[in-house]
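A.B. asks: no sequence on this one, just coordinates:
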């Protein structure tokens, strides 16, 4: 996984602000639903996609695994399992 170098604090209501740059890059707009996954002490936020679109996401992650380091491959593999 690649670090963005961005750090945010959790507010008194448990909210975390996702910076506009990240939302723009990931195509996340106001009121878009996000799914929350937990894997080995990590919280993974993902733009919600109905079941049919999940297959497209997992295929894309499988292709991405071929391009990243072994550490990132492990993280991607865990994410793929969570999505399925």
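C.D. replies: Right, received. Where do you want to start? In this text the structure is predicted, and so the values were computed from the model without any measurement.
A.B. asks: all contacts plus neighbour counts: C-alpha atoms, from now on.
C.D. replies: Fine.
A.B. asks: Can you give me the neighbour number for residue 58?
C.D. replies: By other C-alpha atoms under 10 Å, 19 other residues sit near residue 58.
A.B. asks: and here's the other structure:
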């Protein structure tokens, strides 16, 4: 992983401020949702993108019983039901 050149401190509440240049570069805005992942020696921050419950695709999503489902998986569900 290539260092971005920023050092940030964690405050008493455990918060970290993501520097403005990084927020701009990765299109992170106020009230956006992010995901946190861990690796043995790293914490990864990723902008959250809703994805299909079954295949992980993030395009052409529809709500199916409260879950995001892509068009391909929705068609497969319809085939199973017929």
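C.D. replies: Sure, I can see it. This is a predicted model, so every value here is computed, not measured.
A.B. asks: Could you get me the TM-score between them?
C.D. replies: Remark: TM-score between the superposed chains equals 0.61 [TM-score structural alignment, normalised by the length of the second structure]; 55 aligned residues with a C-alpha RMSD of 1.4 Å.
A.B. asks: measure the counterpart of residue 30 of the first structure in the second structure to residue 44 of the second structure for me?
C.D. replies: Aligned against the second structure by TM-score structural alignment, residue 30 of the first structure finds its counterpart in residue 30. Per C-alpha to C-alpha, to the nearest Å, residue 30 of the second structure is found 19 Å from residue 44 of the second structure.
A.B. asks: The two: who's more crowded?
C.D. replies: residue 44 (11 against 6).
A.B. asks: rewinding a little: state the helix or strand in which the match of residue 30 of the first structure lies.
C.D. replies: If you go by DSSP states H and E, residue 30 of the second structure is not part of any helix or strand.
A.B. asks: Check residue 76 of the second structure too.
C.D. replies: Going by DSSP H and E, residue 76 of the second structure is in helix 71-81.
A.B. asks: For that helix, list every residue counted as buried.
C.D. replies: Across helix 71-81 of the second structure, burial judged by 16 or more other C-alpha atoms under 10 Å covers 73, 74.
A.B. asks: Strands of the second structure, start to end?
C.D. replies: With DSSP state E as the criterion, the second structure has strands at 34-39, 42-47, 61-64, 67-70.
A.B. asks: Of all those strands, which one is nearest residue 18 of the second structure?
C.D. replies: strand 42-47 (10.1 Å; C-alpha to C-alpha).
A.B. asks: for that closest one, packing partners?
C.D. replies: Applying 3 or more C-alpha pairs under 8 Å, 6 or more residues apart in numbering; DSSP states H and E, one finds that strand 42-47 of the second structure makes contact with strand 34-39.
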